[in-house]
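# Following is a predicted model, sequence given first.
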Amino acid sequence: MVLAAIIACEVGFWVAVLGGLVARYPARRPRLGTVLLVAAPLIDVLLLALVTVDLLGGGTASWHHGLAALYIGISVAYGHRMIAWADVRFAHRFDGGPAPIKPTGWAYTATCWKDVARTLLAAVIAAGLVGGLILIVDDRSRTDELLGLFPLLGLVVGIDLLWAISYTLWPRRAAA
């Protein structure tokens, strides 16, 4: 059930984002677009409620519950940036806005380091959610599976950190 809820929430998130952007630009309905864009993070709240109810109702935690926590962490940390990325492209395509800028050199390096901070925030949120679920359920035999998420979070942050270090040492060059 939890995996289906994650998939439904991911689809719902992107339907809300794309629907908001279509309403904002091609349909020229900016208020409706704003409402739909604001609905996107509310979907994360719904997913968190579903996961919590599942575990409090006697469910045993699986990797799906950890994935839900990771999804929520990424959505909170990167959601605004993803929406802004798509918004610039929709504005350019449908509303005559400026073309998106692809950063190079030190601007790209700075973006990489900001992403490290975002990834760290996503990992902290996911770890906090998993820790909270473990405390709320208070039954080690039902939540033991969630402990495997912590090393994965460290690995993801480490990879992103190496990515930023590599672009600090070898900045991205501008296209010829």
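Happy to help now that I have it.
# CA only for contacts and neighbour counts going forward, please
Noted.
# can you give me the helices in this structure?
Per DSSP state H, the chain carries helices over the ranges 2-24, 30-56, 63-95, 105-137, 140-143, 149-169.
# Does anything pack onto the shortest one? Which helices or strands?
Contacts of helix 140-143 with other secondary structure elements, assessed using 3 or more CA pairs under 8 Å, 6 or more residues apart in numbering; DSSP states H and E, are made with helix 105-137.
# show me the residues around residue 43 that make contact.
With contact taken as CA atoms under 8 Å, 6 or more residues apart in numbering, residue 43 is in contact with 9, 12-13.
# again but with residue 146, I slipped
Here residue 146 is in contact with 61-63, 65-66, 130, 134 (criterion: CA under 8 Å, 6+ apart).
# ok, second structure coming up, stack it against the first:
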Amino acid sequence: MAALIAGCEIGFWLILAAGLTARYVLRLRTVGAVLLLCAPVVDLVLLVATVVDLRRGTAANVTHGLAAAYLGFSVAFGHSLVRWADQRFAHRFANGPAPVRPPKYGAAKVRHEWREWGKAVLAWAISCGLILGMIAMVDAPERTHELWPWIIRLSTVVGVWFVGWPLWTTISPPREPANRR
């Protein structure tokens, strides 16, 4: 399972790079679009493989929890990652505008941090839903006890993210230095 997760992560980036290369370097916009639409297929492969592995009777372990976390992150942040890479490729290879950078100051920075944390909450919800689904599907506590700590781990990450970024930025938003105005 760990090798499959690593393979899916590598596959995602390879498909993304191939799609952007086709779109901007080779000027094959349709091929690029098709390749970019294939990126979620990597997630589907991982999900199916995880379900098959558990249905075969394998006891859930840390890699099954990691697969759920990866899938949640990929679904919640995947579009943003593709957009981030697309902006950079367009700028580098197609004379597109400079990539948009996240805001550094004021209310725009606060909104940005809340939006990113919202994606983290979505990733948490998807991941925890998948974990709970695995636990229910296997229906054997002796084979799924390794999955419960993943809910705590993921909840801790989302909690720390909340305090360290959106809450902190809301309480004390960074202000643009006076000499930069």
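Good, I have the coordinates. Fair warning: this is a prediction, and the values are worked out from it, not measured in the lab.
# returning to what we had before: buried members of the contacts of residue 146 of structure 1 into ChimeraX, please.
Here is the ChimeraX command that selects the buried residues among the contacts of residue 146 of structure 1 (16 or more other CA atoms under 10 Å):
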select :61,62,65,66,130,134
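# Over in structure 2, see which of the contacts of residue 146 of structure 1 survive.
Retained in structure 2 (both residues aligned by TM-score structural alignment, their matches' CA atoms under 8 Å) from the contacts of residue 146 of structure 1: 61-63, 65-66, 130, 134.
# mind listing what's buried in stretch 3-22 of structure 1?
Buried, per 16+ other CA under 10 Å, within stretch 3-22 of structure 1: 5-6, 9-10, 12-13, 15-22.
# after superposition, how close is that stretch to structure 2?
Taken over the aligned residues, the distance from stretch 3-22 of structure 1 to structure 2 averages 0.6 Å (mean CA distance after the TM-score superposition for structure 1).
# Just the residues contacting that stretch, thanks.
Counting by CA under 8 Å, 6+ apart, 32-37, 39-41, 43-44, 47, 50, 64-65, 68, 71, 83, 86-87, 90 sit against stretch 3-22 of structure 1.
# Would you mind checking those for buried ones?
Buried by 16+ other CA under 10 Å: 32-34, 36-37, 39-41, 43-44, 47, 50, 64-65, 68, 71, 83, 86-87, 90, out of the contacts of stretch 3-22 of structure 1.
# now the helices of structure 1 as CSV including distance to residue 176 of structure 1?
Converted to CSV, these look like this (distance: least, CA to CA, whole Å):
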stretch, distance to residue 176 of structure 1
helix 2-24, 32
helix 30-56, 37
helix 63-95, 23
helix 105-137, 13
helix 140-143, 53
helix 149-169, 18
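# Out of these, flag the one nearest residue 175 of structure 1.
Nearest to residue 175 of structure 1 among these is helix 105-137 (10.6 Å), distances taken as CA to CA.
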